[in-house]
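*Asks:* Quick one, fold the following:
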Amino acid sequence: MKEFGFGQVPATLPLTVFGLGFGLGPMTLAPLSEAPAVGRTPIYVWTLLAFVLLQIPVALVSAPCYWRHLHCGKFTPRKRGLAIGVWGVAARWAIWELMWISGLALIMLFFFLLEINGRNILYRQAHRLRRLTGNSLLMSDGEIAYKHVAVRKVAYLTVIRPWILTFTEPLVFLFHTWVALIFGLLFIWFTSFPLVFEGVYGFNPGQTGLSFLGLLVGALLCIPSFVWYDRGVQRRMFDEGGHIMKPEQRLVPAMVTAATIPIAIFSALYRRC
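*Replies:* The predicted structure follows:
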C-alpha cells in the first residue's frame, strides 16, 4: 500500500475481483465445456494459459516504482543495472514463483490431461473418421443433436440457462447463495489477518504469513472424515448403474460442518476482545 500510495480499502479490490472471477467464470465456462465441439480439456488449458500470462504484468507492475528510486540517485549509474535485476527478482519473487508453478501445471495438463467429456470424445472420433474415409455422413450423437440448433440456442443452453436456473430454482439459488457466503467470509478472513495479527498482536509480516498455516491444518483435519463418509456412507447410495439415488445426500457433510463457521468467527472475535 505504501509503494503504490493507496489505502486499505482499494488494496482489497484485487481480492474482490478475484472472487468475482472465481464465481462468474464457472457460470459461463462450465456449461460451455459440456458442448460436444468444445470439451473440458481446452477450457482447462486455455484458462490456465491466461492465468500464467497475466502473472507477467503483475510481477512487472513495480517497474515505475523502482525506476523512480533509481532516478532519485539512490544508486550510481554503475550499480543501477545490478540494482534493477535484484529489485525485480526480490520485489515480485512470489509472483514469479506462482507463474513458474502454474506454468509447470500448464505443461503437464497440455500433455497428460485426457478429455473426459464423452460427447467430445465421440465428436473428435467422428471428425477423424470423416477425414480418413471421406464419408460426411459419419456423425456423433452430439453433432446430430446440435446440427439444426441455432447459435442463439446454443448460447442460451451454455451461458444463459445457468443464470435462469439460479434465479428461478429455489434450491439452486439457496445453494449458490450459501457458497457465495462461504467464499466471501473466507476472502474477508484473508484480508483481516494482517490487520489483526500485525495491528493488534504486533506480528511481523513473516509471522503473519505463518498464521495462514491454520487453513492448511484445518483442510488436513477434514480429509479423514471426508474419506470415511465417501467410502463408508456415500458409496452405498449408488445403484448398480453408478447413479446416485439421492443427490441431496452429498450435502450432508456441508450441513454438519456449517456449524463450525459461526464457531470459528465467534472464537476469533472472543480472542480479539
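*Asks:* Only C-alpha atoms from now on, for both contacts and neighbour counts.
*Replies:* Noted.
*Asks:* what's the helix or strand containing Pro42 packed up against?
*Replies:* If you go by DSSP states H and E, Pro42 is part of helix 41-60. Contacts defined by 3 or more CA pairs under 8 Å, 6 or more residues apart in numbering; DSSP states H and E place helix 41-60 against helix 93-112.
*Asks:* and the angle from the helix it packs on to helix 41-60?
*Replies:* Per axes from the mean of the first three to the mean of the last three CA atoms, to 10 degrees, the angle that helix 93-112 makes with helix 41-60 is 160 degrees.
*Asks:* how close does Thr191 get to Asp141?
*Replies:* 49 Å (CA to CA, to the nearest Å).
*Asks:* Equivalent analysis for Pro170, please.
*Replies:* When Pro170 is compared with Asp141 (using CA to CA), they lie 32 Å apart.
*Asks:* just Gly103 next, same as before
*Replies:* 35 Å.
*Asks:* okay, the two: which has more neighbours?
*Replies:* More neighbours surround Gly103 than the other of Gly103 and Asp141, with 17 against 14 (other CA atoms under 10 Å).
*Asks:* Sequence B follows; please return its structure for comparison with A:
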Amino acid sequence: MAGFAVPAQNWHWSLWILVWMAAPVVVLLLVLMPETSTSNILLRRAKRLRKLTGGPHLQSQSEIDQKQLTASGILISALVKPIEITLKDPAIAFVNFYTALFYGIYYTFFEVFPLVFPPQYGFSLGETGLAFLSCQVGATLGLGIYFAYLYFYMIPDNLKHGLRQQEHRIVPGIFGSVLIPVGLFIFAWTARGSVHYLVCLTGVVLFVLGPFLVLQSIFVYLPLSYPQ
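*Replies:* The predicted model follows:
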C-alpha cells in the first residue's frame, strides 16, 4: 500500500498506514487478550486480598522474591547469566548462533526485491510492494501448519504421555530449517524475466514459511530448557 501512497502523497503516508493497521490490533489485544503470566496473576490477587482484608502480610511469591533482589543481582541475571548459559550449554550456543545467522539472512533477503522485480519484470514501486504479500501467504501457511501440529499431534501426545523432553518440541523446526535454503534457491534460480514471477514468489513463500516453524520451535524449546 505504501508503494502507491508515497508517490501519490509523501513519505509520511508509509508510517500512517502502519498506524492504521496496528491501532485496531493494539485495541483488540488490550480488550480481549487475557493475562497469562502466573506471577502477575498471583500478584494482582494478593493486592486485591490486601485491599479487602487490610492484611499487609498477604504477599505473592514474586513480591517476596523482589525484596531479596539487589542491583548487582539484577545486572548479573540480565547480562552475565545469558552469556554463561551460552558458553556452558552447546545446544543453547548453537540456537543463538543459528538464530543470529537466520535473522541476518532473513532481513537482508528483502532488500533484493527492488533489484529483481522492477528490472526483471517491469514492476512499478507499488507493484513491488505487493510482492511482499507473498510473505503474508508464507506466514499464514506457517500458522495453519503449526496449529495443526499442536492440535493433531502435540496436545494429544501430551495428554497421553505427559510432557516429554524439550527437544521433542523442535521437530517442526527441523522441517522448517530445510525450507529456508529451498526457498532461497528457488528464488535465486527463477528470478529472471523468462520465468513467471509467481514461481519466484513461491520461493519467497517457502522462505518465510520455514523461519516461522523454526522460531516457534525455538521459542518453546528455550523456556522449557531454562524456565528461570
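*Asks:* quick one: TM-score?
*Replies:* The TM-score (TM-score structural alignment, normalised by the length of the second structure) is 0.69; 187 aligned residues with a CA RMSD of 2.9 Å.
*Asks:* If you tally nearby residues, what's the number for Gly203 of the second structure?
*Replies:* 26.
*Asks:* Translate it into the numbering of the first structure.
*Replies:* Under the alignment (TM-score structural alignment), Gly203 of the second structure maps onto nothing in the first structure.
*Asks:* Now Gly203 of the second structure. Nearest residue, chain neighbours left out?
*Replies:* Ranked by CA to CA, 6 or more residues apart in numbering and with sequence neighbours excluded, the top spatial neighbour of Gly203 of the second structure is Gly183, at 4.0 Å.
*Asks:* Ok, Leu137 of the first structure next?
*Replies:* Arg130 (7.8 Å).
*Asks:* That neighbour is in contact with Tyr123, isn't it?
*Replies:* No. Here Arg130 of the first structure does not reach Tyr123: they are 10.7 Å apart, not a contact under CA atoms under 8 Å.
*Asks:* mind checking how far Ala91 of the first structure is from Ser102 of the first structure?
*Replies:* Distance from Ala91 of the first structure to Ser102 of the first structure, by CA to CA: 19 Å.
*Asks:* Repeat that for Pro170 of the first structure.
*Replies:* Per CA to CA, Pro170 of the first structure is found 37 Å from Ser102 of the first structure.
*Asks:* Return the residue of the first structure aligned against Leu213 of the second structure.
*Replies:* Leu213 of the second structure maps onto nothing in the first structure, by TM-score structural alignment.
*Asks:* Which element, helix or strand, includes Leu213 of the second structure?
*Replies:* According to DSSP H and E, Leu213 of the second structure maps onto helix 197-225.
*Asks:* Does anything pack onto that helix? Which helices or strands?
*Replies:* helix 90-109, helix 133-149, helix 171-190.
*Asks:* The first structure: matching residues for the first one?
*Replies:* Same thing as helix 90-109 of the second structure. Going by TM-score structural alignment: helix 90-109 of the second structure matches residues 170-189.
*Asks:* What is the distance between the matching stretch and the centre of its chain?
*Replies:* Once both centres are worked out by CA atoms, centre = their mean, to the nearest Å, stretch 170-189 of the first structure turns out to sit 15 Å from its chain's centre.
*Asks:* can you pull the buried residues of it?
*Replies:* The neighbour-count criterion (16 or more other CA atoms under 10 Å) identifies Phe173 as the buried residues of stretch 170-189 of the first structure.
*Asks:* which of Arg130 and Tyr123 of the first structure has more neighbours?
*Replies:* Tyr123 (23 against 15).
*Asks:* so the more buried one makes contact with Ala145?
*Replies:* No. In this structure Tyr123 of the first structure lies outside contact range of Ala145 using CA under 8 Å: 11.4 Å.
*Asks:* Mind telling me what Leu30 of the second structure corresponds to in the first structure?
*Replies:* By TM-score structural alignment, Leu30 of the second structure lines up with Phe110.
*Asks:* ok, its match - contacts?
*Replies:* Neighbour list for Phe110 of the first structure: Val45 [criterion: CA atoms under 8 Å, 6 or more residues apart in numbering].
*Asks:* ok, Leu49 of the first structure - contacts?
*Replies:* 103, 106.
*Asks:* on that earlier part again, what residue of the first structure matches up with the residue nearest to Gly203 of the second structure?
*Replies:* Under TM-score structural alignment, Gly183 of the second structure pairs with Ala264 in the first structure.
*Asks:* Ile170 of the second structure too?
*Replies:* Using TM-score structural alignment, Ile170 of the second structure lines up with Leu251 in the first structure.
*Asks:* which ones are touching that match?
*Replies:* Contacts of Leu251 of the first structure (CA under 8 Å, 6+ apart): none.
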